[in-house]
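Trainee: Just the structure for this:
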Amino acid sequence: MLVHDNPPTRSLAETAYREIRDLLVTVRIRPGAPLSEEQLTRQLGMGRTPVREAIKRLEAERLVVVYPRRGMFATEIHLSDLELLTAVRAPLEGEAAFHAARRLFRADRERLRALRDEAGHCAAGAAAEIDLDSRVHRAIYDAAHNPYLAATLEQYYNLILRIWHFGLDRLPEVTSHIAELVPLLDAVLAGAADQARALAVEHVVSFQREVSAAL
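Mentor: Reported below is the predicted structural model:
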C-alpha cells in the first residue's frame, strides 16, 4: 500500500527548509556554528518533524554537517570551495542559459525583460546587487524548463551566495558583475543560445576571479 505524505507536514518541512537555508546562506548562522534542533523549533514556531526533515535536506546540500555524538553544525566555508564550485557550476549555468534561449515561453520572456530593464538601472549596494543577481539566475533556471538542472544549479548557487555573504565586508561593490547580466539577458531574449551560454559561463568565472582576488 502506498503511503502519501500529509500535505501540511510537507508544507511545514518546506517552510522550515527555506527559513533555515536563508539563515545559513546569509551567514546569520555563522559557518561552523552549532545548530540546536530545540532552538530552531522555538525560533521557527513549529514542531521537530519539519525541522528534522529540513536539516536532512540541508545536510544533503552541504549547508549542514552532522557528526555522530557531536551534533549538527553549519558547514565551514573555505575559499578553495569557490574555485571547485565554479568548475562545476560554470558549464551548468551555460547549459541553463542555452536552453532558456531556445525554450522561452511568453511568461518567461516577460519576466526576463523586466529583469533586464532592472539590471540596466540596478541600485548600488550589496543587498540590491545580491538580490538582483539571485532573481536573474533563478529566472534563467526556470526558463530552461529542466527541473533536474534547476535543482542542481539552485544547490550550487546557494553555496556561492553563502561565500558572497561571508566575504561581503571585504568585497568591493560588484556593479560590473551585475552589468554583465544585461548582455546575458539580451542574448537569452534574442534566442542567441550559443552566445547566451558563453556569456553565462564568463559571468560565473569572472565572479570567481573577482572574489578570489579580494579575499
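Trainee: going forward, measure contacts between C-alpha atoms and count neighbours the same way
Mentor: Will do.
Trainee: can you tell me which residues contact the closest residue to residue 190 other than its chain neighbours?
Mentor: Spatially, and ignoring its direct neighbours in sequence, residue 190 is nearest to residue 101 (7.2 Å; Cα to Cα, 6 or more residues apart in numbering). Shown in contact with residue 101 (Cα atoms under 8 Å, 6 or more residues apart in numbering): 144, 187, 188, 189, 190, 191, 192, 193, 196.
Trainee: if we go to 10 Å?
Mentor: For residue 101, the contacting residues are 95, 109, 140, 143-144, 185-197, by Cα atoms under 10 Å, 6 or more residues apart in numbering.
Trainee: cool, and residue 160?
Mentor: Counting by Cα under 10 Å, 6+ apart, residue 160 makes contact with 25, 81, 82, 85, 86, 89, 154, 166, 207, 208.
Trainee: Next, the buried residues of the helix or strand hosting it.
Mentor: Per DSSP states H and E, residue 160 falls inside helix 147-166. Of the residues in helix 147-166, 149-150, 153-166 count as buried by neighbour count, 16 or more other Cα atoms under 10 Å.
Trainee: And stretch 38-50, by the same measure?
Mentor: With the criterion 16+ other Cα under 10 Å, stretch 38-50 contains buried residues 40, 41, 47, 50.
Trainee: Kindly provide the distance from the third one to residue 209.
Mentor: Separation of residue 47 from residue 209 (Cα to Cα, to the nearest Å): 43 Å.
Trainee: Under a three-state scheme, what state does the nearest residue to residue 198 once chain neighbours are set aside occupy?
Mentor: With Cα to Cα, 6+ apart as the measure, residue 94 is the residue that lies nearest to residue 198, at 6.4 Å, once sequence neighbours are left out. Residue 94 falls in the helix class when you classify it by DSSP: H, G, I helix; E, B strand; the rest coil.
Trainee: hang on, residue 94 packs against residue 197?
Mentor: Yes - with contact defined as Cα atoms under 10 Å, residue 94 reaches residue 197; the gap is 4.1 Å.
Trainee: Here is the second sequence; please produce its structure so I can put it next to the first one:
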Amino acid sequence: MRSVDAESQQRPVSDESGLSLNEQAYRRFKQALVTLSYKPGDYLNTAQVMNDLSMGRTPINQAIHRLSNEGLLQIIPRKGVMVSPLSIDDALELIEVRLANEVLCMKLASPRVSPQDIDELEAINRQIALASELRDRNQMMLLDNQFHQRLAQVAGNKMLMDILSVLHAQAQRFWASSLSKEGHMQEVIEEHRAIINALAVQDAKAAAEAAEIHILSFRNALLRG
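Mentor: Here you go, the predicted structure:
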C-alpha cells in the first residue's frame, strides 16, 4: 500500500468551484495517477487515498470505477485496487492511437479556431514555459493537460474530446518519467508553438504535421529511456 508524499499533496489542482464531490475526487485522483504520485503496480488502500485527497469514501469509490474504465486503475477481485502497470508495448500502441486522433483533432480545429482560442493556447504555453523554469513538474503536467484539452475543445467534437482526454491521461503517466531529461520541456514548448502557429493561419495540413511531430517526439523521448 502506498500514499502520496508531502510534496505531492501540495500539487496544483484545477479550479474545482461548482464541481460535484464525485468530480472533484475523480480529478484529484486522476492527477495523482498521471503525475505518478501513485506508482504503477502499487496496490492502493481506499482509506489512505481518502486521506491523501481529502475526499469521502463514496466519491473515491466512484472515481475508482471511472478511472478503471479509463485504464488508469485495475480492480483485482479479492485483492483490491491496483495502479495500472506501464509497459513500452502499451506506450507504443497508445502512440499509434494518439497519432490518428490528434491529427483528426487538428483537421477539425483548423477551420473553427478563433483569435481568442489562439490567445488562450499561447497563454497556457507561456505558463508551461514558466513552470519549466521553476522545475515544477506537477504544474507542467497540469498545464500540458489544459493545453491539449483546449485543442480538443476547439475541434468541437464531444466524442473526440472524450477519447483524447483518456488517451492523454494515459500518455502523461509515461511522459512523467521523461520530464527530468535535459532540454525535453523546451522541445515540448516549441512543438506547442508550432501547433499554435499553424492553427493561427488555419493551415490544417501544417497543424496536423505539427501534432504528428509532437507525438513522435514523445515516442522518441520514451525510447531514449
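Trainee: what's the TM-score here?
Mentor: These two chains, once laid on top of each other, score a TM-score of 0.84 by TM-score structural alignment, normalised by the length of the first structure; 204 aligned residues with a Cα RMSD of 2.3 Å.
Trainee: that older thread, out of the contacts of residue 101 of the first structure, which end up buried?
Mentor: Here the buried ones among the contacts of residue 101 of the first structure, as counted with 16+ other Cα under 10 Å, turn out to be 95, 109, 140, 143-144, 185-189, 191-197.
Trainee: Residues contacting stretch 8-27 of the first structure, please?
Mentor: The list of residues contacting stretch 8-27 of the first structure from outside it, by Cα under 10 Å, 6+ apart, reads 7, 28-31, 33, 40-41, 43-58, 61, 63-64, 74-75, 157-167.
Trainee: buried set for it?
Mentor: So stretch 8-27 of the first structure, judged by 16+ other Cα under 10 Å, has buried residues 12, 13, 14, 15, 16, 17, 20, 21, 24, 25, 26, 27.
Trainee: Likewise for stretch 86-97 of the first structure?
Mentor: Residues 86, 89, 90, 91, 92, 93, 94, 95, 96, 97 are the ones in stretch 86-97 of the first structure that count as buried (16+ other Cα under 10 Å).
Trainee: Adding distance to residue 179 of the first structure, write these out as TSV.
Mentor: As requested, these are arranged in TSV below (distance: Cα to Cα, whole Å):
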residue	distance to residue 179 of the first structure
86	19
89	20
90	18
91	20
92	21
93	17
94	18
95	21
96	19
97	17
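Trainee: tell me which of those residues is nearest to residue 202 of the first structure?
Mentor: Nearest to residue 202 of the first structure out of those is residue 90 (Cα to Cα; 7.8 Å).
Trainee: Check the burial of the counterpart of residue 43 of the second structure in the first structure by counting its neighbours.
Mentor: Residue correspondence, TM-score structural alignment: residue 43 of the second structure in this structure matches residue 34 in the first structure. Using other Cα atoms under 10 Å, residue 34 of the first structure has 17 other residues around it.
Trainee: which SSE is the closest residue to residue 34 of the first structure other than its chain neighbours in?
Mentor: Nearest residue to residue 34 of the first structure, sequence neighbours excluded (Cα to Cα, 6+ apart): residue 73, at 4.2 Å. When secondary structure is defined using DSSP H and E, the element that contains residue 73 of the first structure is strand 71-74.
Trainee: equivalent range in the second structure for that strand?
Mentor: Residue span in the second structure matched to strand 71-74 of the first structure, by TM-score structural alignment: 80-83.
Trainee: By how much does the matching stretch deviate from the first structure on average?
Mentor: Compared with the first structure after fitting, stretch 80-83 of the second structure has a mean deviation of 0.7 Å; criterion: mean Cα distance after the TM-score superposition for the first structure.
Trainee: buried set for that stretch?
Mentor: Neighbour counts using 16+ other Cα under 10 Å place 81, 82, 83 of stretch 80-83 of the second structure among the buried residues.
Trainee: Do you have the strands of the first structure handy? List them.
Mentor: Taking DSSP state E as the criterion, the first structure carries its strands at 34-35, 64-67, 71-74.
Trainee: in the second structure, which residue is closest to the centre?
Mentor: Taking Cα atoms, centre = their mean, the centroid of the second structure lies closest to residue 169, which sits 3.8 Å from it.
Trainee: what's near enough to touch that one?
Mentor: Applying Cα under 10 Å, 6+ apart, the residues contacting residue 169 of the second structure are 30, 31, 33, 34, 35, 70, 71, 72, 141, 145, 175.
Trainee: Likewise for residue 122 of the second structure?
Mentor: Per Cα under 10 Å, 6+ apart, neighbours of residue 122 of the second structure: 116, 128, 147, 192, 193, 196, 197.
Trainee: Report the separation between the spatially most distant residue from the centre of the second structure and residue 64 of the second structure.
Mentor: Distance from the C-alpha centroid of the second structure, by Cα atoms, centre = their mean, peaks at residue 78 (30.2 Å). Note on residue 78 of the second structure: its distance to residue 64 of the second structure, by Cα to Cα, is 16 Å.
Trainee: what are the ranges of the helices in the first structure?
Mentor: Applying DSSP state H to the first structure gives helices spanning 7-25, 37-44, 48-60, 79-103, 106-119, 126-144, 147-166, 175-179, 181-190, 193-214.
Trainee: Much appreciated, bye for now.
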